[in-house]
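Engineer: Structural data only, the sequence is not supplied:
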């Protein structure tokens, strides 16, 4: 990674949507710092992307649990004195739990909030002083579940990102920094569903779209590419649905 290149930090960057975002931005000439909890996965992804874009050192890695404030500081340390052009908060996912008791429900709620909201807020706040002024970009990856429900605590957590993004956009607008949300619909080829996805579930989700196909990680990466680009300098405080028409704009 060289000091002269633009720098993007992508959480949850080891696999799926995050890896696709990292690959797209590296291909555009960014240095990319990918963050996740699994060091070996991050290392393999960084090596692959570096080889694909012809810049072996383009992608750096930080293994950290972003719900832990002390570990978030590792990311700021890796950034050092460099200005950050884009922070892409992609870490998160559904956390299961025992919903049969109030205690179990409380644990379930907190786990989903930590994974999807606390991670994004802590990472963004840790890097906020380093964001390029003007021209910095913050992107949060939400979910169609935030807009139509169906995910319980996960839906609630992703919806919370929207309100926080609106607030942050207001705080950072005067500095020339934009803050936006990308809200994916059903995206195949990720670890999100694990072994929970069935052929019937896949078919139903595809049928819910207007375009007749599942999303791909690259679909989300292209939306992020636009939002972090100079072309999106007049776009802030927005939720961009990338869902094949499963939920119409509102």
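Structural biologist: It's in. If you're wondering where the values come from, they're calculated on a predicted model, not measured in any experiment.
Engineer: CA only for contacts and neighbour counts going forward, please
Structural biologist: Will do.
Engineer: Tell me how far residue 188 lies from residue 45.
Structural biologist: For residue 188, the distance to residue 45 (C-alpha to C-alpha, to the nearest Å) stands at 19 Å.
Engineer: Which one's more surrounded, the two?
Structural biologist: The neighbour comparison of residue 188 against residue 45 (other C-alpha atoms under 10 Å) goes to residue 45, with 22 against 18.
Engineer: right, and that one touches residue 14 too?
Structural biologist: Yes: taking C-alpha atoms under 8 Å as the definition, residue 45 is a contact partner of residue 14 at 5.8 Å.
Engineer: Roughly how far does residue 217 sit from residue 16?
Structural biologist: Distance from residue 217 to residue 16, by C-alpha to C-alpha: 6 Å.
Engineer: which of the residues in stretch 115-132 are buried?
Structural biologist: Within stretch 115-132, the residues that count as buried by 16 or more other C-alpha atoms under 10 Å are 115-124, 126-128, 130-132.
Engineer: okay, now residue 194: neighbour count?
Structural biologist: Residue 194: 7 neighbours (other C-alpha under 10 Å).
Engineer: Go ahead and measure how far the longest helix belonging to the chain is from the middle of the chain.
Structural biologist: Determined from DSSP state H, the single longest helix within the chain is helix 153-172. Between the centre of helix 153-172 and the centre of its host chain there is 13 Å, according to C-alpha atoms, centre = their mean, to the nearest Å.
Engineer: Pasting the second one now:
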């Protein structure tokens, strides 16, 4: 039986790859993004339903939830680096704007969307939040927001797991061929990120998509409240 899947930030990069993976199995997939043209084009190419939605807006997220019925899989993939500071980045005003931007994009998008659709999640549903290796080191306001995402996920799991709903974070390492760095990643930095891994290769969007697909499978029903690190060994746990 076809499942209903919602992927926020599903028009490019990791979000798009996850949406494509579910759509390939004939699941009913909804993707969101802020740009109407980008949403429409991506939805057509993926074979998904496209919904224009700024996930930092409570009003827009509420309107999104009203369009959905029961939801089997929620993937909170919307996020990104903070907006560049205007003027002197060392001022308190610039710092406040940067932190607000990081928290809004990488934490509040997931919180608002999940709360909005929570009543539509049923026994057997799952919530997957896309985190980052930046939460573990050198992440600045972006990393701090992703660390907060993982902390929130743990409390969300405690709330929803008794209802048969799993909640996990996929913490992605360096993933090539996305718009994350805006084309500004120097070759030297690229080499350094690859050299940090054990398998000496960058991650791919498919690495993350396949992990998300597994977490939504029957084989992952006893995995909840976890942060799954997908980074080729660049950050290890024990």
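Structural biologist: In hand now; what should we look at? Not measured: the values here are computed from a predicted model.
Engineer: which residues are common contacts for residue 217 and residue 16 of structure 1?
Structural biologist: Counting by C-alpha atoms under 8 Å, 6 or more residues apart in numbering, the common neighbours of residue 217 of structure 1 and residue 16 are 189-190.
Engineer: show me where structure 1 has helices.
Structural biologist: Counting by DSSP H, the helices of structure 1 are 16-27, 39-53, 69-79, 102-113, 119-127, 145-148, 153-172, 199-207, 217-228.
Engineer: will you turn the ones you listed into TSV that also has distance to residue 249 of structure 1?
Structural biologist: Below are these laid out as TSV (distance: least, C-alpha to C-alpha, whole Å):
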stretch	distance to residue 249 of structure 1
helix 16-27	22
helix 39-53	33
helix 69-79	34
helix 102-113	25
helix 119-127	24
helix 145-148	10
helix 153-172	15
helix 199-207	18
helix 217-228	15
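Engineer: out of these, deepest packed?
Structural biologist: helix 16-27 (a mean of 24; mean count of other C-alpha atoms under 10 Å).
Engineer: Can you tell me the centre-most residue of structure 2?
Structural biologist: residue 77 (2.2 Å; C-alpha atoms, centre = their mean).
Engineer: wait, it sits on residue 15?
Structural biologist: Yes: using C-alpha under 8 Å, residue 77 of structure 2 is in contact with residue 15, at 5.3 Å.
Engineer: Relative to residue 151 of structure 1, which of the buried residues of stretch 115-132 of structure 1 is nearest.
Structural biologist: residue 116 (12.8 Å; C-alpha to C-alpha).
Engineer: Quick check: end-to-end length of stretch 123-140 of structure 1?
Structural biologist: OK, stretch 123-140 of structure 1 end separation, C-alpha to C-alpha: 11 Å.
Engineer: got it, and stretch 7-18 of structure 2?
Structural biologist: For stretch 7-18 of structure 2, the first and last residues are 8 Å from each other (C-alpha to C-alpha).
Engineer: In structure 1, which residues correspond to that stretch?
Structural biologist: Taken onto structure 1 by TM-score structural alignment, stretch 7-18 of structure 2 occupies residues 10-21 there.
Engineer: neighbouring contacts of that stretch?
Structural biologist: Taking C-alpha under 8 Å, 6+ apart as the rule, stretch 10-21 of structure 1 contacts 22, 32-36, 38, 41-42, 45, 87-92, 189-191, 217-218, 220-222, 224-225.
Engineer: go with 7 Å
Structural biologist: Stretch 10-21 of structure 1 is contacted by residues 22, 33-36, 41-42, 45, 87-91, 189-191, 217-218, 220-221 when judged by C-alpha atoms under 7 Å, 6 or more residues apart in numbering.
Engineer: again with stretch 70-84 of structure 1
Structural biologist: Contacts for stretch 70-84 of structure 1 (C-alpha under 7 Å, 6+ apart): 3, 7-8, 62, 64-66, 122-123, 126-127, 130-132, 136.
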